[in-house]
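J.: Have a look at this fold, sequence not included:
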């Protein structure tokens, strides 16, 4: 039986839910255990996307915390787009670390979660012991607001980001009405078994649900129907509006992130050859560019298997790589 502990607290003005394993509870505050690892999910995910890593890393002696990020899962979903600015997300993470009694953590994440980890490392490097980049190697630097480029792409063909920002209410209503269908389609489309770019063959005006390819019947090799239902239950309750507001805040966050240089904390990276983000959203040869964005690159692994959701598709690969990176970090800290 997995020894997961669910927690809830009022932090930075919202109700936050997280799952923890590997800590020792003292006086109502989680303390002790090994070095803290903070795992941050993307959209449409929850803490549950780290289910394979939580137990594996805790079993290796680490204290592991996986929160539901603002707007998703069982954490509050404010309605104002400004509430999804990088400053608010960073403040959430700092408040969580304070509540945990932790000065710093090794941080990793997937898509929006990885960008949140990068924000924390830029704004509060003293709170980040190291970064483990997963699929998204850096925050793209651009001279123009990102939604301008996404809308331009969306005028030529279907683009899910343009769809979210141009028709947010329609997108939210359609996804809220079909949570199981949309989640199954997105997870499949992002996996190594599908081609996410097939959606680009659809014309502008197509809904996200209609553009996504049909998934196979369950069970999949990496997800059971019960596991899908864990996501369905959370999103049926919370709705998809919080996650979509992360997209609506992209230009706001572009403004907040302008002028940044390189991260200065120890940096490790794990990516997969079949990841759509790594292939299409970070320019040519993104792995070669890592030193341009991170001053202390210590380890890089690129694996051939799995798509974007590698933490679920190939958990053994991810767990082994994380433990390899963490051992390297611990040895360097002890030297």
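T.: Structure received. Remember, it's a predicted structure, so these values are computed and weren't measured experimentally.
J.: drop to CA atoms for contacts and neighbour counts, all remaining ones
T.: OK.
J.: how far does stretch 231-247 sit from the chain's center?
T.: In terms of Cα atoms, centre = their mean, to the nearest Å, the centre of stretch 231-247 is found 14 Å from the chain centre.
J.: Please identify the nearest residue in space to residue 252, excluding sequence neighbours.
T.: Using Cα to Cα, 6 or more residues apart in numbering and skipping residues adjacent in sequence, the residue nearest residue 252 is residue 85, 6.4 Å away.
J.: The one you found against residue 253, yeah?
T.: Yes - taking contacts as Cα atoms under 8 Å, residue 85 lies within contact range of residue 253: 5.6 Å.
J.: For the protein, which segments count as strands?
T.: In the chain, the strands defined using DSSP state E lie at 5-11, 14-21, 24-26, 29-31, 36-40, 63-67, 105-109, 128-134, 267-272, 297-303.
J.: can you redo those as TSV with distance to residue 120 and mean neighbour count?
T.: Formatted as TSV, the strands of the chain follow (distance: least, Cα to Cα, whole Å; neighbours: other Cα atoms under 10 Å):
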stretch	distance to residue 120	mean neighbour count
strand 5-11	16	14
strand 14-21	17	21
strand 24-26	25	12
strand 29-31	21	16
strand 36-40	11	25
strand 63-67	15	27
strand 105-109	9	24
strand 128-134	7	25
strand 267-272	13	24
strand 297-303	17	15
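J.: measure the closest residue to residue 56 other than its chain neighbours to residue 186 for me?
T.: Using Cα to Cα, 6+ apart and skipping residues adjacent in sequence, the residue nearest residue 56 is residue 319, 6.7 Å away. Going from residue 319 to residue 186 by Cα to Cα, to the nearest Å gives 23 Å.
J.: tally of neighbours for the closest residue to residue 160 other than its chain neighbours?
T.: Using Cα to Cα, 6+ apart and skipping the chain neighbours, the partner closest in space to residue 160 is residue 208 (6.2 Å). Applying other Cα atoms under 10 Å, we find 22 residues neighbouring residue 208.
J.: Alongside the first one, take a look at this:
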């Protein structure tokens, strides 16, 4: 922690906050929702010690990075522009990008549009876009929501969906982190009827500390969302259909950037949002699949739930990338 440096930079019309440690080739770690750069805090130092310049930004609308009010400012043009702008600000032509959730989906958009700016991709949990070509994601969520609660539809169907989360960020974050973990089956929230509010659909969280998260660690993330609110993060959901349309020119094409993947056995996204066999689908999406690893005993927040194993695997991936780069 003592070697982290915090920065605020003008990037693509935002004030972007990021944390940096180390020297060497650039590795950018991109988080999802409702996370912040801090979800990578157990990996940053270890990967920097392997000879990498590690940068973990707060993504658009979350943490200490600016949160535009207009949901259309969360489309592919803007989120890809953020990553390009960060590279330019850091003075780097290219980087290894690693990410999870919305963060890794933004990386995939960058890889299709500007493959020359990526050395490799390390994807966690989300192996490819979850888009169905025949139906927009918000239309699909609305269809599911006719029979049961769906968090995506809850977020986008009410203008004030962020208000109750803003009122008690600690309770929401504790509940959703527990629900996303291997200790709970997240899809049990679908047992609630249509119209249920997200906070009510989530299970009560057991008292901290947990096996994989301390009270102080949660407080770091609570403090950021208490300051920013959740509207920016929810705008990523509101823009899902817009991003779906913007991805149309690339749908059906395989990504050429070297690809590495880590999934967890209990991840809800792999269970519900990436088709019947998402791991098998990887080779139809990428031309150069280097390694695929699955982690036991973790849910969606794998880099916290199984920190040591995830860090070890990422380190092995980076060794492979560095070795191949040296040969080439």
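T.: The structure has been received and is ready for your questions. Computed from a predicted model, the values in this text were never measured in an experiment.
J.: sorry, back to before: the residue nearest to residue 252 of the first structure maps to what in the second structure?
T.: With TM-score structural alignment as the criterion, residue 85 of the first structure lines up with residue 75 in the second structure.
J.: residue contacts, its match?
T.: Taking Cα atoms under 8 Å, 6 or more residues apart in numbering, we find residue 75 of the second structure in contact with 236, 239, 240, 242, 243.
J.: Check residue 92 of the first structure too.
T.: Taking Cα under 8 Å, 6+ apart as the definition, contacts of residue 92 of the first structure comprise 11, 12, 70.
J.: what residue of the first structure matches up with residue 151 of the second structure?
T.: Residue correspondence to the first structure (TM-score structural alignment): residue 151 of the second structure is matched to residue 160.
J.: neighbours of its match, just the number please.
T.: Residue 160 of the first structure has 24 neighbouring residues, counting by other Cα under 10 Å.
J.: and the gap between it and residue 320 of the first structure?
T.: With distances taken as Cα to Cα, residue 160 of the first structure is found 33 Å from residue 320 of the first structure.
J.: can you check residue 331 of the first structure too?
T.: 16 Å.
J.: how far away is the residue nearest to residue 252 of the first structure from residue 227 of the first structure?
T.: 30 Å.
J.: Residue 294 of the first structure now?
T.: 35 Å.
J.: For those two, work out which one has more neighbours and name it.
T.: Taking other Cα under 10 Å, residue 294 of the first structure and residue 227 do not tie; residue 294 has more neighbours (20 against 13).
J.: residues in contact with the alignment partner in the second structure of the more buried one?
T.: Residue 294 of the first structure maps onto residue 286 in the second structure, with residues paired by TM-score structural alignment. Contacts here follow Cα under 8 Å, 6+ apart; on that basis residue 286 of the second structure touches 254, 255, 256, 257, 258, 259.
J.: Out of those residues, flag the one nearest to residue 224 of the second structure.
T.: For these, the closest approach to residue 224 of the second structure (Cα to Cα) belongs to residue 259, at 31.6 Å.
J.: aligned partner of the closest one in the first structure?
T.: Residue 259 of the second structure maps onto residue 267 of the first structure when the alignment is built from TM-score structural alignment.
J.: my guess is its match meets residue 293, correct?
T.: No - contact status for residue 267 of the first structure versus residue 293: not in contact, 10.1 Å apart, counting by Cα under 8 Å.
J.: Neighbour count for residue 331 and residue 320 of the first structure, which is higher?
T.: Neighbour comparison, residue 331 of the first structure and residue 320: the larger count goes to residue 320, with 14 against 10 (by other Cα under 10 Å).
J.: What lines up with that one in the second structure?
T.: Under the alignment (TM-score structural alignment), residue 320 of the first structure pairs with residue 312 in the second structure.
J.: And for residue 43 of the first structure?
T.: Aligned by TM-score structural alignment, residue 43 of the first structure pairs with residue 33 of the second structure.
J.: nearest spatial neighbour of its match, skipping sequence neighbours?
T.: Leaving out its chain neighbours, the residue that sits closest to residue 33 of the second structure by Cα to Cα, 6+ apart is residue 233, at 6.2 Å.
J.: what's around residue 320 of the second structure, how many residues?
T.: 14.
J.: how near is it to residue 87 of the second structure?
T.: Distance, residue 320 of the second structure to residue 87 of the second structure, by Cα to Cα: 22 Å.
J.: Pretty sure residue 319 of the first structure sits against residue 51.
T.: No - Residue 319 of the first structure is not in contact with residue 51 according to Cα under 8 Å; the separation is 11.1 Å.
J.: burial of residue 89 of the first structure, as a residue count?
T.: By the criterion of other Cα under 10 Å, residue 89 of the first structure has 20 neighbours.
J.: repeat for the one 4 residues further on
T.: A count of nearby residues for residue 93 of the first structure, using other Cα under 10 Å, gives 22.
J.: same question, the one 5 residues further on
T.: The criterion is other Cα under 10 Å. On that basis, residue 98 of the first structure has 14 neighbouring residues.
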